[in-house]
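Undergrad: mind folding the following:
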Amino acid sequence: MGMYEIETRTCEAKNFFAGDFQTLTETGTAGGELAEHMPVTEDGEGKIVEVTAETAANVVGITAAAAAADEPVVYYMTGEFFQEALNLPDGVTVEDIKGPLRKMSIFLRTLG
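TA: Okay, the predicted model is just below:
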């Protein structure tokens, strides 16, 4: 019965944490505006920016909260998350980042 309750609450935030795997966070400086739960990488200046199709293999984590350019941004380096709750940048698919994230101990699960 619990499954149906979750599916009908469409106006509420999606479940993000998919398991009890320990989450470790790191803090960096946003190199641009970042959404919450977005896969990110480091740019040439060491700032945290959204991944692109080209940089997906270099993903360093998933943002814990939104951040504006040049603000501190906290991102997860480990954990289990629901892929449906990710904010994927344009042109980036779950398949692009799933393998690289797994190497860092970030595991993407499906709600189903």
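Undergrad: use CA for all of it now, contacts and neighbours both
TA: Fine.
Undergrad: so the closest residue to residue 107 other than its chain neighbours is in which element?
TA: Nearest residue to residue 107, sequence neighbours excluded (Cα to Cα, 6 or more residues apart in numbering): residue 80, at 4.6 Å. Counting by DSSP states H and E, the secondary-structure element that holds residue 80 is strand 79-82.
Undergrad: count the neighbours of the residue nearest to residue 39 when sequence neighbours are not counted for me.
TA: The spatially closest residue to residue 39, leaving aside those adjacent along the chain, is residue 62, at 4.3 Å (Cα to Cα, 6+ apart). Using other Cα atoms under 10 Å as the criterion, residue 62 is surrounded by 27 other residues.
Undergrad: now the other sequence, so there's something to compare against:
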Amino acid sequence: MKSKTYLLLLTLFFGWMMPSCTKDFEKINTDPINTPNALPQQLLAPALVATLSANMQRNRNFNNELMQVTVSITDDEAAVFRYEYRNTYADALWNAWYTQLTNFKDIY
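TA: Sure, this is the predicted structure:
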């Protein structure tokens, strides 16, 4: 009985100590595929394309409908007809810009 208790305590002690090893943690935890530092040209192009795409989508879906450059003939729920629009219509543009904000900050 005493040897089983000793073996159980020894197993629990080593089980408790094994995950707490910190030797070569940075070397083991480094992603071998990706680069640790991003270059500005790698961040600028995708951020500009995503921001410009959101702006063009907003221009098509909102500004052109209000100015009647393009008039939608569909009667769906998300359509904007002339001067009738929701207060939350700008949320999509803000969300698209905000996701790219970290890329623009990392460039600076």
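Undergrad: what's the TM-score once they're superposed?
TA: With the length set by TM-score structural alignment, normalised by the length of structure 2, the two chains reach a TM-score of 0.22; 46 aligned residues with a Cα RMSD of 5.0 Å.
Undergrad: related to what we said a few turns ago, for the helix or strand following the strand holding residue 80 of structure 1, which positions count as buried?
TA: Past strand 79-82 of structure 1, heading to the C-terminal end, the next element that is a helix or strand (DSSP H and E) is helix 94-103. For helix 94-103 of structure 1, the buried set under the neighbour-count rule, 16 or more other Cα atoms under 10 Å, comprises 96, 97, 98, 100, 101.
Undergrad: show me what the longest helix along structure 2 is packed up against.
TA: In structure 2, with assignment by DSSP state H, the single longest helix is helix 40-58. The contact analysis (3 or more Cα pairs under 8 Å, 6 or more residues apart in numbering; DSSP states H and E) places helix 40-58 of structure 2 against helix 91-107.
Undergrad: would you check that the residue nearest to residue 107 of structure 1 makes contact with residue 101?
TA: No - Residue 80 of structure 1 is not in contact with residue 101 according to Cα atoms under 8 Å; the separation is 10.3 Å.
Undergrad: from memory residue 82 of structure 1 sits against residue 108, does it?
TA: Yes - between residue 82 of structure 1 and residue 108 a contact is recorded at 5.6 Å, counting by Cα under 8 Å.
Undergrad: between the two, which has more neighbouring residues?
TA: Each of residue 82 of structure 1 and residue 108 has its neighbours counted (other Cα under 10 Å); residue 108 has more, 24 against 18.
Undergrad: surely that one is within a strand?
TA: Yes - according to DSSP: H, G, I helix; E, B strand; the rest coil, the state of residue 108 of structure 1 is that of a strand.
Undergrad: just confirm it contacts residue 96, I think it does.
TA: No - taking Cα under 8 Å as the definition, residue 108 of structure 1 is not a contact partner of residue 96, at 12.0 Å.
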